[in-house]
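Asks: Please work out how this folds:
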Amino acid sequence: MNSLARLLGLALVLLLLFLGALTFAQQWLHSHHERVRTETIATKEAQFDSLIALSNIGSSPWSDEKIRELSTALGATITVNAEPPASPSPASASAAASVSSRKSSRWEFTHDFPASENRAASRVTVRFTPPAVLHLVSLYQQSAMMLLFIALGLTLALVAAIVFSVRARNNGSLDASSTHADMRSLTHLAQVSARQGTELERERNERLRAEEDAHFQQTLLNRALEEKIRLGHDLHDGIIQSLYAAGLTVEAAKNLLATNPAEATRQLEAGVSAINVTIREVRGYIAGLSPESLRQQSFGDAVRSLTQTLDAGRAATYDLRIDDEAAATLGEEPIAHLLQITREAVSNALRHGAATQITVRLHRAGGEICLLVQDNGRGFAVTGSSGGGHGLGNMRARAERLGGKLQFSSSPGQGTRLLLTFAPPSLPA
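Replies: Presented below is the predicted three-dimensional model:
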């Protein structure tokens, strides 16, 4: 009789331990579900910001076609409201908090665009479908809840069995046959509990592997998106500008065919040379290499070469003051960014500003590197160019990668002045 009571007590302890383990597993699954949801929403927000920066479409509202393109690229549903909802009053703060708690499990986020001179304030809501792995997590949670209820039922059954066992022992009515039957039942119950624990552990390991695979795929997607944005900047700042300069050279040669054939021939040869250089740059980008000119010449020589390429027979004069010693302390990536910013600024001065005098300076000031590009062209209203084109946006993006500050100063008829300052970590004090 005492042996049966001890066995029942041991079985109850085991069931309680199993019940505690199931409760911990349920809470753990719920916390990881919330963590995956939070990280997925944060990743989607980063992708949305990157798409907005890459598309360069400015703030909302947008056209229906543009919304469909963004929704397809992001894999989500995008809704644009006329303007963001007003802040809740103090009287409705509790109601707003209740609504927020009910929406906390939704797979969506909002992005507010402030009001500007041409557009009113608006709010963009992005909704997307949760990853398929979370459906598997939900099934695991349901299985854990089912096992939890089974363990509770078994615990109650064991408690009842212990109560009846004690009463039977006190009354002396429990015989040997019933003792053997109870022992067989407890043995079977222990075997079932062990099998259920093993199955739960296997499902947990499978879910962890699925989460790791989903995280790895998301990391690859983010890297591909960043590489696409970088390649777009490089193509615009380098290859497209070189092709445009070659086109201007050929156009200048066309205008000189009737009056000065010798100069026209020289211009055509310069255009062919520029096209060949561009072809080499394209091959370099395809092979994943930096531009060949950055490896074979100094930064000052590279700036002189690009001014000769972009000039295309114009009557512009250049004042180039380059501190090659300061430039030599920089790596290939900062030099490439500086050269592309200079190329874009000089090209804009020639194409849009019709400048005849252009100054390019690179010098060291204390612990910082300063790049100045100034012209005497038409200029423009800075306040009206906040949206900018690909050129201004690419220059700002490259300045951010350098960790520097990019400043524009211009006005109609007064030319344009661009100043970039940054402090490279490798530069000695």
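Asks: going forward, measure contacts and count neighbours with C-alpha atoms only.
Replies: Noted.
Asks: what about the strands in the stretch 101-250 of the chain?
Replies: Here the stretch 101-250 of the chain has its strands, by DSSP state E, counting those that start in this stretch, at 108-113, 122-127.
Asks: in the first one, what counts as buried?
Replies: To tie it back to what came earlier, the one meant is strand 108-113. Buried residues in strand 108-113, counted by 16 or more other Cα atoms under 10 Å: 108, 112-113.
Asks: which one of the strands of the stretch 101-250 of the chain lies closest to Ala312?
Replies: strand 108-113 (42.0 Å; Cα to Cα).
Asks: And the closest one, what does it pack against?
Replies: helix 2-55, strand 122-127 (3 or more Cα pairs under 8 Å, 6 or more residues apart in numbering; DSSP states H and E).
Asks: what's the most buried one of these?
Replies: The highest average neighbour count among those, using mean count of other Cα atoms under 10 Å, belongs to strand 122-127 at a mean of 19.
Asks: what angle do it and helix 2-55 make?
Replies: 140 degrees (axes from the mean of the first three to the mean of the last three Cα atoms, to 10 degrees).
Asks: which strands and helices sit next to strand 122-127?
Replies: Against strand 122-127 (3+ Cα pairs under 8 Å, 6+ apart) you get strand 77-81, strand 108-113.
Asks: Flag every buried residue along the first one.
Replies: This points to strand 77-81. Residues of strand 77-81 classed as buried under the neighbour-count rule (16+ other Cα under 10 Å) are 77-80.
Asks: and for comparison, fold this next one:
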Amino acid sequence: MGKTEIIVTIILFNLFFILFLIGIVVFIKQYKLKKKEHEDKLQHQQREHQQELLTTQLEIQTQTMQYIGREIHDNIGQKLTLASLYTQQLAYENKAPHINESIENISTIINDSLSELRQLSKSLTDDSIEQNPIAELLEEECKKINELKKCSVHFLYIPKIELQSYQIKSILLRITQEFLQNSIKHSNCKNIKVTFKKNNGFIELQLEDDGKGFDTIKMQSNGIGLLNMKKRAEIIGGTYVFESSIDKGTKLTIKIPH
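Replies: Below you'll find the model as predicted:
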């Protein structure tokens, strides 16, 4: 074999080796790309599955509450009404004053229980989340907290933000309720600000108090309420940003594509 042939052989060998290396690199890149696509697909399917589970759960929960509410109204409520009428009849027919007083006390207890059950029945069968705009639901929660006179809740919103999804409205309302309750119980705050607006293609719910705050790192291990709010936000495709520091209050921001 001549010198030229050796050189050509070495060049061809190096060329094939380089092509072999390029093939390996291309194969690895394609493998990683397909792996990422597969993982993204699995994550997408998981999110869809979670959304379907949540929707089903909410539907079952709503139907169950409505069923219990109707049973309270139609069954237990009617029996208590009948018991109240019996006690009134006994009080009318009985001539002993000391017994009449006991009967009247029983009647009062029955009527109070009946009133409370009717309130419970009404709340269980209430479909206000489905029928009312989300801004009105949030505003009503703020009014309820203001009526407690423990702190001042300020509600700021841009009118006419339309949300048709019961699921999204329900989750935003529950997150707001939990934040408000936590602030009242734990933060010693004087003011809470609830802001609901549309910003750059997102619906943004911002909850903020001026309370004592806390160390978020220490709370990560046992903050079940915070974890629940985060999961709820993620299920409806939202981003969740929670900020708090000692003596500087607490702030929660939820953003949902819209």
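Asks: a markdown table please, covering the helices and strands packed on strand 122-127 of the first structure and showing distance to Glu212 of the first structure.
Replies: A markdown table is the format used below for these (distance: least, Cα to Cα, whole Å):
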| stretch | distance to Glu212 of the first structure |
| --- | --- |
| strand 77-81 | 26 |
| strand 108-113 | 23 |
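Asks: Can you show me the helices along the stretch 1-150 of the second structure?
Replies: Applying DSSP state H, counting those that start in this stretch to the stretch 1-150 of the second structure gives helices spanning 3-71, 77-93, 97-124, 128-131, 134-148.
Asks: all helices for the first structure, in order.
Replies: Along the first structure, counting by DSSP state H, helices occupy 2-55, 64-74, 93-103, 132-171, 176-234, 241-256, 261-286, 292-296, 299-311, 324-328, 332-351, 390-402.
Asks: out of these, which comes closest to Leu372 of the first structure?
Replies: Closest among those, once you apply Cα to Cα, is helix 332-351, at 8.7 Å.
Asks: What is the equivalent residue in the first structure for Ile24 of the second structure?
Replies: Aligned by TM-score structural alignment, Ile24 of the second structure pairs with nothing in the first structure.
Asks: Pro97 of the second structure now?
Replies: With TM-score structural alignment as the criterion, Pro97 of the second structure has no equivalent in the first structure.
Asks: Quickly note the distance from Pro97 of the second structure to Leu90 of the second structure.
Replies: For Pro97 of the second structure, the distance to Leu90 of the second structure equals 12 Å [Cα to Cα, to the nearest Å].
Asks: Figure out which of the strands of the stretch 101-250 of the first structure is closest to Asn376 of the first structure.
Replies: Checking these against Asn376 of the first structure by Cα to Cα gives strand 108-113 as the closest, at 35.8 Å.
Asks: Could you point out the residues of the second structure onto which the closest one aligns?
Replies: Using TM-score structural alignment, strand 108-113 of the first structure finds no match anywhere in the second structure.
Asks: Kindly report the same for stretch 73-87 of the first structure.
Replies: Under TM-score structural alignment, stretch 73-87 of the first structure has no counterpart anywhere in the second structure.
Asks: do you know which of the helices and strands packed on strand 122-127 of the first structure lies nearest Leu22 of the first structure?
Replies: Among those, strand 108-113 comes nearest to Leu22 of the first structure, with 30.9 Å by Cα to Cα.
Asks: ok, Cys189 of the second structure - contacts?
Replies: Taking Cα atoms under 8 Å, 6 or more residues apart in numbering as the contact definition, Cys189 of the second structure lies against 151, 183, 209-212, 249.
Asks: Just give me the match in the first structure for it.
Replies: With TM-score structural alignment as the criterion, Cys189 of the second structure matches Ala355.
Asks: For the residue lying closest to its match once chain neighbours are set aside, list the residues it contacts.
Replies: Distances taken as Cα to Cα, 6 or more residues apart in numbering place Gly377 nearest to Ala355 of the first structure, at 3.9 Å, with adjacent residues excluded. Contacts for Gly377 of the first structure (Cα under 8 Å, 6+ apart) come out as 349-350, 353-357, 413-416.
Asks: what's the counterpart of Gly377 of the first structure in the second structure?
Replies: Aligning on TM-score structural alignment places Gly377 of the first structure opposite Gly211 in the second structure.
Asks: now swap in Ser305 of the first structure and tell me
Replies: Aligned by TM-score structural alignment, Ser305 of the first structure pairs with Glu140 of the second structure.
Asks: what's the neighbour count on that match?
Replies: By the measure other Cα atoms under 10 Å, the count of residues near Glu140 of the second structure is 13.
Asks: Ok, Gln167 of the second structure next?
Replies: Gln167 of the second structure, neighbours per other Cα under 10 Å, totals 20.
Asks: Repeat that for the one 3 residues further on.
Replies: Under the neighbour criterion other Cα under 10 Å, Ser170 of the second structure is assigned a count of 16.
Asks: Nearest residue to whichever residue in the first structure pairs up with it in space, please, no chain neighbours.
Replies: Aligned counterpart of Ser170 of the second structure in the first structure: Ala336 (TM-score structural alignment). Leaving aside its sequence neighbours, Ala336 of the first structure sits nearest to Leu294 (Cα to Cα, 6+ apart; 7.5 Å).
Asks: which position in the second structure aligns with the one you found?
Replies: In the second structure, the residue paired with Leu294 of the first structure according to TM-score structural alignment is Ile129.
Asks: ok, its match to Gln43 of the second structure distance?
Replies: 30 Å.
Asks: Mind checking which of those two has more residues around it?
Replies: Ranked by neighbour count (other Cα under 10 Å), Ile129 of the second structure and Gln43 place Ile129 first, with 16 against 12.
Asks: residues in contact with that one?
Replies: 137, 166, 169-170.
Asks: residue nearest the centroid of the second structure?
Replies: In the second structure, the residue lying closest to the centroid (Cα atoms, centre = their mean) is Ile171, at 3.3 Å.
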